[in-house]
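J.: Just the structure for this:
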Amino acid sequence: MSVRPAISEDIPELVRLRQILADRMAQDGSYPVDVHWRETYAESLRERLGSSDTAVYVVDAPEGGLAACGIGLIFDRFPGPSLPDGRYGYIQGMTTDPGHRRRGHGRAIMVTLMEWYHAMNIRRIDLHATSEAEPLYRELGFSDDGYPSLTWRSPS
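T.: Now for the predicted structure:
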């Protein structure tokens, strides 16, 4: 197995894997779902693949398509005492196709993303985890940071 950067030809598979993750996340909590999200997700991937603030890594499935994927994003906010340059990372869309789970694909992608963040000198990385993936992230050094994670969503 090898991890590689995603290319534009991978976008349909990246959308398929994101749907698998959305279905899984719905089991852990409810959230509103926009009916056109797939189109806007694909468009955003087309715009951001290859940009300096986005890393999309994949593992190919032996039979074709993708077995797994993960996305790393870098954001800027105002600098502060614990984040002197204001830059932080967010890992999104870590997904392994159910037929390819328990083979180390997610771990390999996470290690590659962490190497990318290290090379970009990112000192803080956040993510949201499904209950199944939480043990892997904790093994890789992710922990509760002491502050509650709160979210506001528009009712419309």
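J.: going forward, measure contacts between C-alpha atoms and count neighbours the same way
T.: OK.
J.: got a list of what Ile74 touches?
T.: With Cα atoms under 8 Å, 6 or more residues apart in numbering as the criterion, the residues that contact Ile74 are 53-54, 87-90.
J.: count of neighbours near Leu136?
T.: Other residues within reach of Leu136 by the criterion other Cα atoms under 10 Å amount to 14.
J.: My guess is it contacts Ala108. True?
T.: No: Leu136 sits out of contact with Ala108 when judged by Cα atoms under 8 Å, with a separation of 11.0 Å.
J.: next up, for comparison:
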Amino acid sequence: MDEARRATAADADELVRLRAVLPAHMSGRDPAGDDWRRAAADMFSVATDPDQRRRGYSRQCVTALLDWYRDQGIMAVFLRASEEGEPLYRSLGFTRTPDPAMRLRLPQA
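T.: Sure, this is the predicted structure:
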């Protein structure tokens, strides 16, 4: 049996491939297909300075990111929303999942 070791830069391609295995499995897709890198994306740390809230900045940023994800062929987006942020994500089409995450399935053009 091999010993566990810390990942290195040389492991990057395999780590990215493995990152797609769970979402691919959950969606019923074959993670070994050509589109395994595009199974899903995550959004992290969307925040707005308290003095700048309610001006549409987060909506603009998130909408631009979602547009970019669509252009890249991403099929689903996952995030963990704060109570304050959840109305924004719901308005963009995200839905609550059984765990605390929310997911948006992007229709492909």
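J.: Please pick the buried ones from the contacts of Ile74 of the first structure.
T.: Restricting these to buried positions leaves 54, 87-90, with burial counted as 16 or more other Cα atoms under 10 Å.
J.: and the two most separated of those residues?
T.: Spanning the widest gap among those are Thr54 and Arg87, at 12.9 Å by Cα to Cα.
J.: Which position in the first structure pairs with Phe78 of the second structure?
T.: The equivalent of Phe78 of the second structure in the first structure is Asp126 (alignment by TM-score structural alignment).
J.: Tabulate the contacts of Ile74 of the first structure (CSV), appending secondary structure and distance to His100 of the first structure.
T.: Below are the contacts of Ile74 of the first structure laid out as CSV (DSSP: H, G, I helix; E, B strand; the rest coil; distance: Cα to Cα, whole Å):
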residue, secondary structure, distance to His100 of the first structure
Asp53, coil, 28
Thr54, strand, 25
Arg87, strand, 34
Tyr88, strand, 30
Gly89, strand, 27
Tyr90, strand, 24
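J.: quick one on the thing from earlier: tabulate the buried ones among the contacts of Ile74 of the first structure in CSV, adding columns for distance to Asn121 of the first structure.
T.: Supplementary listing: these in CSV, determined by distance: Cα to Cα, whole Å:
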residue, distance to Asn121 of the first structure
Thr54, 14
Arg87, 9
Tyr88, 9
Gly89, 10
Tyr90, 14
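J.: which one of these sits closest to Arg24 of the first structure?
T.: Nearest to Arg24 of the first structure among those, counting by Cα to Cα, is Tyr90 at 19.3 Å.
J.: whereabouts in the second structure does the lengthiest helix in the first structure align?
T.: The residue-count maximum for a helix in the first structure (DSSP state H) belongs to helix 11-28. No residues of the second structure are matched to helix 11-28 of the first structure when aligned by TM-score structural alignment.
J.: The helix of greatest length in the second structure vs the first structure, mean deviation?
T.: Using DSSP H to assign secondary structure, the helix with the most residues in the second structure is helix 57-71. Plainly put, helix 57-71 of the second structure ends up 0.4 Å away from its match in the first structure on average once the two are laid over each other (mean Cα distance after the TM-score superposition for the first structure).
J.: continuing past that helix, what's the next helix or strand?
T.: strand 76-80 (DSSP states H and E).
J.: Just give me the match in the first structure for Arg53 of the second structure.
T.: Match for Arg53 of the second structure (TM-score structural alignment): Arg101.
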